[in-house]
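1. I would like the atomic coordinates for the input below:
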Amino acid sequence: MCEPRFGAVRDAFARNFDDGREFGASVAVYQRGRAVVDLWGGSATAQEEWRQDTVALLASATKGLVAAAAMLLVDRGQLDLDAPVADYWPQFAAEGKAAIPLRWVLGHRSGVVTIDPPLTLADIEQSTPVIEALAAAKPAWRPGQAHGYHCLTMGWLVGEVIRRVTGLPAGRFFAAEIASPLALDLYVGPPGGRHDRLADLVVPTGQQLLRGRPDPGLGGLNQAICDPASLFHRSTFGSFVLTADPLASVHQAEIPSCGGAGNAAGLARLYAALIGEVDGIRMLRPETADRARTVEASGMDLVLRCQTSYGRGFMLPGGPMWPGTCSPTAFGHAGVTGAFAFADPDNDLAFAYVPNRMAELIEGGHDRARDLIEATHRCAIS
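-> Predicted coordinates:
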């Protein structure tokens, strides 16, 4: 489905396939609380076409789901962004973390980015070892004095606060309070740890990765990826013992920072409900949505080693991690699998793109997502 006014989005989506840049994908757009684009195409696996109900791994776009859950509790008065995390989770106060407010965790300012010794899949599935490790963790910098992407830890940290307030893990709270009322095909780890509608992930070749190395905006990140002593390396590969199939393991383990799955229709509908009414449901009051997109941190990211900007659990426009043109009031989240979604309050717009070929960002650009976002922006303001 694509309304005529958004025909340029359909054209951009088709070009991604015609040019051989896409394997399988979905893209969706809401404006003024109503779906105006819902497209899918290509292949989910080597044997199956992408269907309307196909879902794909979201990677860090999952953080947007957890952030939405946290902000819903803020909206209900059950969480206070300025309250110390230790007020909800007393054990977290260890190693100088007693004064870290929840908003510093959501804004990637807490410094709690590494876990030593690294967690195993068994640790993650048991949950308790993860929570104990985070409670005992020492911040990598003085909390509040800098910011750096909490690659794995943000979801666990915020998720534990959600669990202590509601009695439910973040994924189950999201399912019950957000996904179910809005009928979203979005999951933070699907029931049973598997999903028979899940698309295969197409990873880049070594040659494709090498093409991304010269990107000047990502020079620091590319160096950090190869440096075991870097905060990026220590907060990802150094904090989790990888298995033979790490991406499948992440999905199965229900990691709230990066283990989600879904499609563009679900993501766009979620973001639309964060800034307006969708079929009679609005998740956040306008003032709470404004708080979600309030700048918490901006500038050089100590982990990603590039310019980033964060609100309360959401990425904000600016820097190489945000492709395309949008309103300065936009907020959303990207994932290394190529998934990207955002809300644009100025234009009452929500956009989502979910492919199963990993982000071109690490191959030296993100043309697929950028082209779709640019087309959406032009259509929305015309």
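2. only C-alpha atoms for contact and neighbour calcs from this point on.
-> OK.
3. give me the neighbour count for the residue lying closest to residue 277 once chain neighbours are set aside.
-> Nearest residue to residue 277, sequence neighbours excluded (C-alpha to C-alpha, 6 or more residues apart in numbering): residue 33, at 5.6 Å. Residue 33: 24 surrounding residues under other C-alpha atoms under 10 Å.
4. ok, the one 10 residues further on next?
-> Counted with other C-alpha under 10 Å, residues neighbouring residue 43 total 20.
5. what's near enough to touch it?
-> Going by C-alpha atoms under 8 Å, 6 or more residues apart in numbering, residue 43 touches 23-25, 49-50.
6. that older thread, who touches the residue nearest to residue 277 in this structure?
-> The contact partners of residue 33, by C-alpha under 8 Å, 6+ apart, come to 272-273, 276-279, 348-349.
7. and those, which is closest to residue 326?
-> Among those, residue 349 lies closest to residue 326 (C-alpha to C-alpha), at 9.8 Å.
8. you'd agree that closest one is up against residue 272?
-> Yes - between residue 349 and residue 272 there is a contact under C-alpha atoms under 8 Å: 6.7 Å.
9. between these two, what contacts are shared?
-> Residues touching both residue 349 and residue 272 (C-alpha under 8 Å, 6+ apart): 30-33, 343.
10. quick revisit: from the contacts of residue 33, which ones fall inside helices?
-> Mapping the contacts of residue 33 onto helices (DSSP state H) picks out 272-273.
11. show me how to select, in PyMOL, the buried members of the contacts of residue 33.
-> The buried residues among these can be selected in PyMOL (16 or more other C-alpha atoms under 10 Å) with this line:
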select buried, resi 272+273+276+277+278+348+349
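12. check contacts around the closest residue to residue 40 other than its chain neighbours.
-> In space, and not counting its chain neighbours, residue 40 is closest to residue 26: 4.1 Å by C-alpha to C-alpha, 6+ apart. Residue 26 is in contact with 38-41, 263-265, 353-355, counting by C-alpha under 8 Å, 6+ apart.
13. recalculate using a threshold of 7 Å.
-> Applying C-alpha atoms under 7 Å, 6 or more residues apart in numbering, we find residue 26 in contact with 39-41, 263-264, 353-355.
14. again with residue 163
-> 169-170.
15. could you check how far it is from residue 37?
-> 35 Å (C-alpha to C-alpha, to the nearest Å).
16. go on, residue 79?
-> Remark: distance between residue 79 and residue 37 (C-alpha to C-alpha) = 35 Å.
17. residue 61 against residue 331, yeah?
-> No - assessed by C-alpha atoms under 7 Å, residue 61 is found out of contact with residue 331, at 11.8 Å.
18. how about residue 91, secondary structure?
-> Using DSSP: H, G, I helix; E, B strand; the rest coil, the structure places residue 91 in helix.
19. now the second one, please; I'll put the structures next to each other:
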Amino acid sequence: MEKLSRETKAGALHGTYDTKFKPVVDAIVENFETRDEVGANVAITLEGKPVLDIWGGKKARDGDAWDKDTVSIVFSCTKGATALCAHMLADRGKLDLDAKVADYWPEYAKNGKEETLVSMMLDHSAGMPHVRTPLKDSGYCDYDYMVKLLESEEPFWKPGTRNGYHGVTFAWTVGELVHRASGKRLGQFFADEVAKPLGLDFHIGTPEEVEPRIAAMIFADPDPAAANSKFTQALMNDPSSPAHLFLLNSGGMDFNSRACHAAEIGSANGITNGRGLAAMYQPLANGGGNLVGKDTLARMGRVAMATHEDATLLIPSRFALGFMKSMDNRVLANEPNSSCILGDAAFGHVGMGGSIGFADPEAHMSFGYNMNRMGAGILLNDRGQALVDAAYTALGYRSNASGVWAL
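-> The predicted model follows:
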């Protein structure tokens, strides 16, 4: 392993890497030199072993250095952790993904949701991409309040007939199933069954003692190139649309607040870094480890739902049960940063602003990236995709022209 210690425009970079992954180091440096990266951590494992762990920059534009143990909110990367918990329960026979939600959560089965299956909660086809009721202040922080709202809500479409990204509601549609099936709330189940056994610095409901290590997010400026995207147009012009409600019916949520970090929002407020994401996915890139068996792992990585137009994101999307699959929307007009191009076997999740964690069982690689300056767009921006591309190139993958990285 080579050591890295290098100054960039945004600050010093530190870490170690296998020389095979020098292309990733070059991409990291390029992000800091030319793509306005502020602070970040990138980590990769291969065949179960760490092969790259680089961190650096600053915790704020004019702030302290980004340290090895700096963490940040990784937004929807949290969904990967939540989905993993559900699959672990399925693997243990405690949660049947083909059963009705009502078998575990009877109060949910009303107002058109009676036939919803557990799998529909995971693949974003349950028809609950958000709630129509205006949320109270910081409503996301009140777990029981959000559960009750979802129980009484009517679905936006007949469950199972189409999909639309459940951007925030996934925290409770899936999180409450974990609660009902395990007897533990999601955050505690994840801590006990995933984070502690794997030694992860990863929290869903973050203890106060972690707070000083959290880098506040620098929110993205609007991208003029996306002004005419279907998502932006729905967001601005259709108050009843899932797009509008997903982003604007948030109860004034401040994702940089201590209240948000302390809450249990299993779709959006996980606190970790690239190292934690890569380490969580490492067993899943190598047969399942002690988390899940091989059959469960195969199901986790298989496409479960794909569509030409996601009802929320309004772009083509591809999902496994709780995880994103490679999505190539590069040819779409007015839709910048709406792709996430991985290997065909890979599964994981992007977080708002461009963070990502995933496992690729074909390559036996896991990958994690977090940062504090968010990019615009729905999926990956040029910083995260450049790192992913460099990782596959380092492994000898030939091209992503087909929409997935191929050998």
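20. once they're superposed, tell me the TM-score.
-> Scored against TM-score structural alignment, normalised by the length of structure 1, the superposed chains reach a TM-score of 0.91; 371 aligned residues with a C-alpha RMSD of 2.1 Å.
21. which part of structure 1 matches the top helix by length along structure 2?
-> For structure 2, the helix that runs over the most residues, judged by DSSP H, is helix 77-91. Aligned by TM-score structural alignment, helix 77-91 of structure 2 falls on residues 61-75 of structure 1.
22. so what touches that stretch?
-> Stretch 61-75 of structure 1 is contacted from outside by 79-80, 155, 162, 170, 174, 188, 256-260, 283-285, 288, 292, 313-314, 332-335, 339-340, using C-alpha under 7 Å, 6+ apart.
23. among these, which are located in strands?
-> Judged by DSSP state E, the contacts of stretch 61-75 of structure 1 include 188, 260, 332-334, 340 as members of strands.
24. pull the most distant pair out of those.
-> Distance extremes for these: the farthest pair is 188 and 332 at 16.7 Å, using C-alpha to C-alpha.
25. these two: which is more packed in?
-> Between residue 188 of structure 1 and residue 332, residue 188 has the larger neighbour count (other C-alpha under 10 Å), namely 31 against 28.
26. residue in structure 1 paired with residue 151 of structure 2?
-> So residue 151 of structure 2 corresponds to residue 135, using TM-score structural alignment.
27. name the nearest residue to its match, sequence neighbours excluded.
-> Excluding the flanking residues, the one nearest residue 135 of structure 1 by C-alpha to C-alpha, 6+ apart is residue 92, at 4.2 Å.
28. using the three-state scheme, assign the equivalent of residue 130 of structure 2 over in structure 1.
-> The alignment partner of residue 130 of structure 2 in structure 1, by TM-score structural alignment, is residue 114. Under three-state DSSP, residue 114 of structure 1 falls in the coil class.
29. sketch out the helices for the stretch 101-250 of structure 2, chain order is fine.
-> 118-122, 143-152, 170-173, 175-182, 186-190, 196-198, 230-237, 242-248 (DSSP state H, counting those that start in this stretch).
30. pick the most deeply packed of these.
-> Mean neighbour count (mean count of other C-alpha atoms under 10 Å) peaks for helix 170-173 among the helices of the stretch 101-250 of structure 2, with a mean of 27.
31. give me the stretch of structure 1 that that one matches.
-> Aligned by TM-score structural alignment, helix 170-173 of structure 2 falls on residues 154-157 of structure 1.
32. what's the mean deviation for that stretch versus structure 2?
-> For stretch 154-157 of structure 1, the mean deviation from structure 2 after alignment is 1.1 Å (mean C-alpha distance after the TM-score superposition for structure 1).
33. what does that stretch contact?
-> 63, 66, 105-106, 256-257.
34. what is the burial count for residue 125 of structure 2?
-> Neighbour count for residue 125 of structure 2, taken as other C-alpha under 10 Å: 25.
35. residues near the nearest residue to it once chain neighbours are set aside, how many?
-> Distances taken as C-alpha to C-alpha, 6+ apart place residue 163 nearest to residue 125 of structure 2, at 4.0 Å, with adjacent residues excluded. Residue 163 of structure 2 has 26 neighbours, counted by other C-alpha under 10 Å.
36. touching, residue 163 of structure 2 and residue 313? I think so.
-> No - assessed by C-alpha under 7 Å, residue 163 of structure 2 is found out of contact with residue 313, at 10.1 Å.
37. who touches both of those two?
-> With C-alpha under 7 Å, 6+ apart, residue 163 of structure 2 and residue 313 have no common neighbours.
38. now the strands for structure 2?
-> With strands called from DSSP E, structure 2 shows them at 2-8, 11-17, 39-46, 49-57, 72-73, 271-272, 305-307, 317-319, 347-351, 355-360, 365-371.
39. got the buried residues for the longest one?
-> Same thing as strand 49-57 of structure 2. Of the residues in strand 49-57 of structure 2, 50-57 count as buried by neighbour count, 16+ other C-alpha under 10 Å.
40. ditto for the first one
-> Within strand 2-8 of structure 2, the residues that qualify as buried are 4, 8, counting by 16+ other C-alpha under 10 Å.
41. so stretch 314-328 of structure 2 matches what in structure 1?
-> Matched against structure 1 by TM-score structural alignment, stretch 314-328 of structure 2 falls on residues 305-319.
42. residue in structure 2 matching residue 338 of structure 1?
-> Correspondence of residue 338 of structure 1 to structure 2, assessed by TM-score structural alignment: residue 354.
43. tell me how far the residue nearest to residue 135 of structure 1 lies from residue 252 of structure 1.
-> For residue 92 of structure 1, the distance to residue 252 of structure 1 - C-alpha to C-alpha - is 26 Å.
44. which one of these two has more residues nearby?
-> Taking other C-alpha under 10 Å, residue 92 of structure 1 and residue 252 do not tie; residue 92 has more neighbours (24 against 21).
45. re the thing from before, I'd like to know how far the match of residue 338 of structure 1 sits from residue 328 of structure 2.
-> Residue 354 of structure 2 is 15 Å from residue 328 of structure 2, where distance means C-alpha to C-alpha.
46. higher neighbour count, those two?
-> Higher neighbour count among residue 354 of structure 2 and residue 328: residue 354, with 29 against 20, using other C-alpha under 10 Å.
47. need the nearest residue in space to that one, chain neighbours excluded.
-> residue 380 (4.8 Å).
48. give the contact list for the one you found.
-> Contact analysis of residue 380 of structure 2 by C-alpha under 7 Å, 6+ apart lists 337-340, 350, 354.
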